[in-house]
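Visitor: What would the 3D arrangement of this be:
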Amino acid sequence: MASPTDPGRIDLGRRDEALLELMDDPDCDLGLLQRTYGVFPLVNGVVAGWGRVYRERLRPLLSAECETRLLDLGSGGGDVARGLVRRAARDGLRLHVTAADPDGRAHDWASARPAPGVDYRRASSGDLVAAGETFDVVVSNHVLHHLDRAARDAVLADSELLARRLVVHSDIRRARAAYAAYWLGTLPLARRSFVRTDGLRSIRRSFSADELRAVAPAGWQVVPREPFRLWLVRESGDRR
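Guide: Next up, the predicted model:
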């Protein structure tokens, strides 16, 4: 496995869109990939900020009487989906999550970890649009930076069709301090999974707030959140 690059040796002034993440290789080591899915709950729990997304954006839409249907696009190992359902249950609110990922490896790993209130689907956003499906809310975690322009535009267009009320695509905000902190914090995970190498590559592929605003379609809002987060948000007037 390639060694992660030292923070002092890279240029973080621009996105490195040509840099590929190891887990995106269909021929990558399956054991390392599965261990990566296993570490995601820890890493996302520390860096991804879904507690704040839930409190600020999702919980106000939820109800104790009527079930809210949420779609998690590119759901990977399913930890974000399971975490959101647990948070809602603790608050006495009804939430059902469809965790969708087109990668069969992720789908198989997540499906082996069933959870009340979560359904796993091997599907892309385009598959769900073609099937005529809709949801109250659409979210994703660390998906946008993986996509080239055409794929990103397609996912955002699909998200508008799939979500009746709200879309929140949450991702990393590229910054040298974020890279340095992750470089140090993930030293114990080196060689055990792809988490360290791919996390650092993710930061290098990620957007600044201005870069994301420049490519966001009309009707979308870029919301920076500390530390080192960007939410790409679209709200609808449909409150059903």
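
Visitor: CA only for contacts and neighbour counts going forward, please
Guide: Will do.

Visitor: From Asp16, how far off is the residue most central in space within the chain?
Guide: Nearest to the mean C-alpha position of the chain, counting by Cα atoms, centre = their mean, stands Asn141 at 1.1 Å. Here the distance between Asn141 and Asp16 works out to 19 Å (Cα to Cα, to the nearest Å).

Visitor: want to put them side by side, so please do this one too:
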Amino acid sequence: MDLRRRDVDLRELMDDPDCDPVALAQTLRRFDVVNRAVSGWGTVWRRHLRPALARLDRPARVLDIGSGGGDVTARLARLAERDGLDVGWVGIDPDPRALAVARERGRPDLEFRSTDSTALRASGERFDAVISNHVLHHLGEPELEAFIADSLALSRGVVLHADIERGRAAYALYAAGILPLQHGTFLRTDGLRSIRRSYRARELRTTLAGRGEWHVVRPAPFRVLAVGAGRA
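Guide: This is a model prediction of the structure:
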């Protein structure tokens, strides 16, 4: 397997509008387990998001762009509640299949909407933080340009885009570690394709150069996090 370059021609099974709906729903539900194990959002919450929200000293609003099955948004909502922060969470995704799963995770402080960042930006809504998980590696050049511009325009504060970091160790460990969870899902095939499409930290720094003030860190093994400042 050649992982020296991003394989941008790969497409994930779950992105096919005609994919098996049962397998898709199971994939989205089991992302909760996968993301808890490998996504590093606990660290991102402690080091980046919680301090930014706590400094506001008022109720906050956070937007999750491309929220998929909603597990990351719901987990962060629980962490905010645990830490005594008053936060309203909005997850957006244009895919009604993902939205149906996300709405299974409903909470009073959590809302999922069928829309995208461009439409939300045009509506005039603004947030105290904007986040995403596993979105960057899906995007081609024109889509990335719009996504970054939208996320900066929608946030009055921090912008956090988290993703996988491509590498041989990440590929090998995921290929073996996902086996107990893969039955009836797209987790193994799509996860490995995602790794092959994803950025290395230096590539992401280069890609984001000139698109605002960003710095790229590694919050956990095999993870990259682009940290930016909103312009709203």
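
Visitor: The residue nearest to the centre of structure 1 -> structure 2?
Guide: In structure 2, Asn141 of structure 1 lines up with Asn133, judged by TM-score structural alignment.

Visitor: Where does the closest residue to that match other than its chain neighbours fall, secondary structure wise?
Guide: Leaving out its chain neighbours, the residue that sits closest to Asn133 of structure 2 by Cα to Cα, 6 or more residues apart in numbering is Ala162, at 4.9 Å. Per DSSP states H and E, Ala162 of structure 2 falls inside strand 155-164.

Visitor: Next: Arg82 of structure 1.
Guide: helix 79-90.

Visitor: Need the residues that contact that helix.
Guide: Contact with helix 79-90 of structure 1 is made by 40-41, 44, 50, 54, 59, 72, 75, 94-99, 115, 117-118, 141, as judged by Cα atoms under 8 Å, 6 or more residues apart in numbering.

Visitor: how does it look with 6 Å?
Guide: Pro41 (Cα atoms under 6 Å, 6 or more residues apart in numbering).

Visitor: do stretch 231-240 of structure 1 as well
Guide: For stretch 231-240 of structure 1, with Cα under 6 Å, 6+ apart as the criterion, the contacting residues are Arg164, Arg165, Leu166, Val167, Val168, His169, Ser170, Trp220, Gln221, Val222, Val223.

Visitor: now do 10 Å
Guide: Contacts to stretch 231-240 of structure 1, defined as Cα atoms under 10 Å, 6 or more residues apart in numbering, come from residues 53, 57, 61, 68, 136-141, 144, 156, 159-160, 163-173, 209, 212-213, 216-225.

Visitor: Now do the contacts for the residue of structure 1 most remote from its centre.
Guide: Ranking residues of structure 1 by C-alpha distance from their mean position (Cα atoms, centre = their mean) puts Glu65 at the top, at 28.1 Å. Contacts here follow Cα under 10 Å, 6+ apart; on that basis Glu65 of structure 1 touches Gly92, Leu93, Arg94.

Visitor: and the last one, what does it touch?
Guide: Contacts here follow Cα under 10 Å, 6+ apart; on that basis Arg94 of structure 1 touches Leu62, Ser63, Ala64, Glu65, Cys66, Glu67, Thr68, Arg69, Val85, Ala88, Gly117.

Visitor: same question, Asp29 of structure 1
Guide: Applying Cα under 10 Å, 6+ apart, the residues near Asp29 of structure 1 are Met1, Leu22, Met23, Ser193, Phe194.

Visitor: Tell me which residues are up against the longest helix along structure 2.
Guide: The longest helix of structure 2 (DSSP state H) is helix 21-38. Defining contact as Cα under 10 Å, 6+ apart, one finds that helix 21-38 of structure 2 is touched by 13-16, 39, 41-42, 68-72, 74-75, 97-98, 100-102, 104-105, 133, 164, 174, 177-178, 181-188, 190, 220-223.

Visitor: Now list the buried members of the residues you listed.
Guide: Buried by 16 or more other Cα atoms under 10 Å: 13-14, 39, 41, 68-72, 74-75, 97-98, 100-102, 105, 133, 164, 174, 178, 181-182, 185-188, 190, 220, 222-223, out of the contacts of helix 21-38 of structure 2.

Visitor: Restricted to strands, list the residues you listed.
Guide: If you go by DSSP state E, those have Asn133, Ile164, Arg223 in strands.

Visitor: between the residues you listed, which is nearest Ser194 of structure 2?
Guide: Proximity of those to Ser194 of structure 2 (Cα to Cα) peaks at Ile164, which lies at 7.8 Å.

Visitor: Just tell me what the closest one corresponds to in structure 1.
Guide: Aligning on TM-score structural alignment places Ile164 of structure 2 opposite Ile172 in structure 1.

Visitor: Pull up the gap between the closest residue to its match other than its chain neighbours and Val85 of structure 1, please.
Guide: With sequence-adjacent residues excluded and distances taken as Cα to Cα, 6+ apart, Ile172 of structure 1 is closest to Arg229, at 4.8 Å. Remark: distance between Arg229 of structure 1 and Val85 of structure 1 (Cα to Cα) = 22 Å.

Visitor: Measure how buried Asp210 of structure 1 is and give me the count.
Guide: By the measure other Cα atoms under 10 Å, the count of residues near Asp210 of structure 1 is 10.

Visitor: make that Leu152 of structure 2, sorry
Guide: Close neighbours of Leu152 of structure 2, defined as other Cα under 10 Å, add up to 24.

Visitor: Not counting its neighbours along the chain, what's nearest it?
Guide: Nearest one to Leu152 of structure 2, counting by Cα to Cα, 6+ apart, is Gly230 at 4.4 Å.

Visitor: Could you report the separation of that neighbour from Gly212 of structure 2?
Guide: According to Cα to Cα, Gly230 of structure 2 stands 9 Å off from Gly212 of structure 2.

Visitor: The two: which is more packed in?
Guide: Gly230 (23 against 14).
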